[in-house]
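**Q** turn this into a structure:
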Amino acid sequence: MANSVSPLHTSYVAGHHGPEGKIGVTLEEIEDFAMVQFSAWPNTLARTGTEAARIAGCATAASPGEAVLGKIGTLLRVEPLKWWLVAPAGSLSETPVLAPEDGAILDLLQSRVWIRVGGPKAEVLLNHFLPIDLRAAAFPSGTVASTGFHHVGVTLWRDQTGLNLLLPRSFAVSLWDLLCESALQYGLEVIQPER
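**A** Sure, this is the predicted structure:
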């Protein structure tokens, strides 16, 4: 699976922005990753989930609203009949295959941009835009949600490193600009992606 060129390359400036000496939010684009969707039919849900978990290296498939970290990557249950596998680039040598009677697999890499949001004000920043209670008690590590960000459907999950957003590629620049502009008040650190 080939990685695409990020639409954000001309939109971000690495470094500190906002009040001097204050970093409330960090934003980082994760560029090198693989992303595959597993879709089950209603009568093959368990079988497709088991196969998705096997490929991700998870003990079990993620339940609705859950993100499970496996040996290969993170398996997100984004819809009742769908899982997304988000993994480091190169961890999947080729797109996995399902028998047509079991479900369908789709390579989604070209459709999404991955942004990691961190820092002590990450939840506050995201709550400017997302209608979700992001406090750790309500949205703990291993939780995933599909929601709206400025009228655009996005996927959010929390892992041990912080909050992660998967943005549709065609809206990534405008949503990135909104995040950066709003984060300035808290002190923003934009982390340069590794290339």
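
**Q** use CA for all of it now, contacts and neighbours both
**A** OK.

**Q** contacting residues around residue 190?
**A** Residue 190 sits next to 12, 13, 14, 15, 16, 17, 26, 27, 28 when contact means C-alpha atoms under 8 Å, 6 or more residues apart in numbering.

**Q** again, 6 Å this time
**A** Remark: with contacts taken as C-alpha atoms under 6 Å, 6 or more residues apart in numbering, residue 190 is in contact with 14, 15, 26, 27.

**Q** that one belongs to a strand, doesn't it?
**A** Yes: counting by DSSP: H, G, I helix; E, B strand; the rest coil, residue 190 is part of a strand.

**Q** look up how far residue 87 lies from it.
**A** Taking C-alpha to C-alpha, to the nearest Å as the measure, residue 190 falls 22 Å from residue 87.

**Q** quick revisit: any idea which of the contacts of residue 190 is the one closest to residue 63?
**A** Distance to residue 63 across the contacts of residue 190 (C-alpha to C-alpha) is lowest for residue 27, with 28.1 Å.

**Q** quick check: the closest one touching residue 119?
**A** No: counting by C-alpha atoms under 6 Å, residue 27 does not reach residue 119; the two are 8.7 Å apart.

**Q** the two: who's more crowded?
**A** residue 27 (24 against 19; other C-alpha atoms under 10 Å).

**Q** what strand or helix carries the more buried one?
**A** strand 25-30 (DSSP states H and E).

**Q** that strand: what's the following helix or strand?
**A** Per DSSP H and E, the helix or strand that comes after strand 25-30 is strand 33-40.

**Q** and residue 48, what does it touch?
**A** Counting by C-alpha under 6 Å, 6+ apart, residue 48 makes contact with residue 40.

**Q** next up, for comparison:
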Amino acid sequence: MAEALSLNSFNSLKDFKLSAADCPIVQIEGWDGTLARFEASVSKALGVPLPAAVGETVRHADVLIVRVAPRRFWLIFETGIKPTPPTIDPELGCSVLLDEGRVRLRMDGARLQEILSKCVAVNWSSPAAAPGHAWHAAFHHIPVLLLRTAETACDLIVPRSFMRSLTDWIADSAAG
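**A** This next block holds a predicted model:
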């Protein structure tokens, strides 16, 4: 996919950009009662310390590691290449490839907060919404992962089947 959306509403906006691309994700999860050993094993396998709290992120090469739940991590790959899930000790947890069902919407612009605030309630001044953090939100009852990448930029990881209606909604919010 990796194409810029060609919505007429966005063509006229000089201060806001929206693009969509495939989003290869590997989800890894630890079993209840194995968290410390699971985290040590995964950290060693990836060669980097894992995010400590839900919503924190760690970048390693072309992978963004996001702690999306207490025992669950998403490895979000920047390249469109289908990743190979890391080997996880089955006594400690599992891994699964999630890439087919999600798309990354990349948004950038001075009006980002204004536009997204029309779609979802976000406390932009909260430390949890600072650049480098992630959180789940619901857009019209659909779960979306927001990744704050910079002061005026973020990525939305959305179900592929919801991409068109969400981009239309954002376009309407930007035009209004």
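
**Q** just the buried members of the contacts of residue 190 of structure 1?
**A** Buried residues within the contacts of residue 190 of structure 1, counting neighbours by 16 or more other C-alpha atoms under 10 Å: 26, 27.

**Q** in CSV: the contacts of residue 190 of structure 1, plus distance to residue 167 of structure 1.
**A** CSV is the format used below for these (distance: C-alpha to C-alpha, whole Å):
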residue, distance to residue 167 of structure 1
14, 20
15, 22
26, 17
27, 14
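
**Q** which one of the contacts of residue 190 of structure 1 is nearest residue 35 of structure 1?
**A** Each of the contacts of residue 190 of structure 1 was scored against residue 35 of structure 1 by C-alpha to C-alpha, and residue 27 proved nearest at 20.3 Å.

**Q** what residue in structure 2 is paired with that closest one?
**A** With TM-score structural alignment as the matching criterion, the partner of residue 27 of structure 1 in structure 2 is residue 18.

**Q** so its match sits against residue 107, correct?
**A** Yes: contact criterion C-alpha under 6 Å: residue 18 of structure 2 and residue 107 qualify, at 4.6 Å.

**Q** which ones are touching the match of residue 27 of structure 1?
**A** With C-alpha under 6 Å, 6+ apart, residue 18 of structure 2 has these contacts: 106, 107.

**Q** one more time with 10 Å
**A** Residue 18 of structure 2 sits next to 4-7, 10-11, 105-109, 153-155, 167, 170-171 when contact means C-alpha atoms under 10 Å, 6 or more residues apart in numbering.

**Q** take those residues and keep only those in strands.
**A** Counting by DSSP state E, the part of those found in strands is 4, 105, 106, 107, 108, 109, 153, 154, 155.

**Q** from these, list the buried ones, please.
**A** When those are checked for burial by 16+ other C-alpha under 10 Å, the buried set is 105, 106, 107, 108, 109, 153, 154, 155.

**Q** what two of those residues are the furthest from one another?
**A** 105 and 109 (13.3 Å).

**Q** common neighbours of those two, please.
**A** With C-alpha under 10 Å, 6+ apart as the test, residue 105 of structure 2 and residue 109 both reach 18, 154.

**Q** ok, now how distant is the aligned residue in structure 1 for residue 96 of structure 2 from residue 158 of structure 1?
**A** By TM-score structural alignment, residue 96 of structure 2 lines up with residue 106 in structure 1. Here the criterion is C-alpha to C-alpha. By it, residue 106 of structure 1 lies 23 Å from residue 158 of structure 1.

**Q** of these two, who's got more company?
**A** More crowded of residue 106 of structure 1 and residue 158, by other C-alpha under 10 Å: residue 158, with 22 against 14.

**Q** just give the nearest non-adjacent residue to the more buried one, would you?
**A** residue 141 (4.8 Å; C-alpha to C-alpha, 6 or more residues apart in numbering).

**Q** so the one you found, which state does it fall into?
**A** Put simply, residue 141 of structure 1 is coil when judged by three-state DSSP.

**Q** what number of residues lie near it?
**A** Using other C-alpha under 10 Å, residue 141 of structure 1 has 18 neighbouring residues.

**Q** repeat that for residue 129 of structure 2.
**A** By other C-alpha under 10 Å, 19 other residues sit near residue 129 of structure 2.
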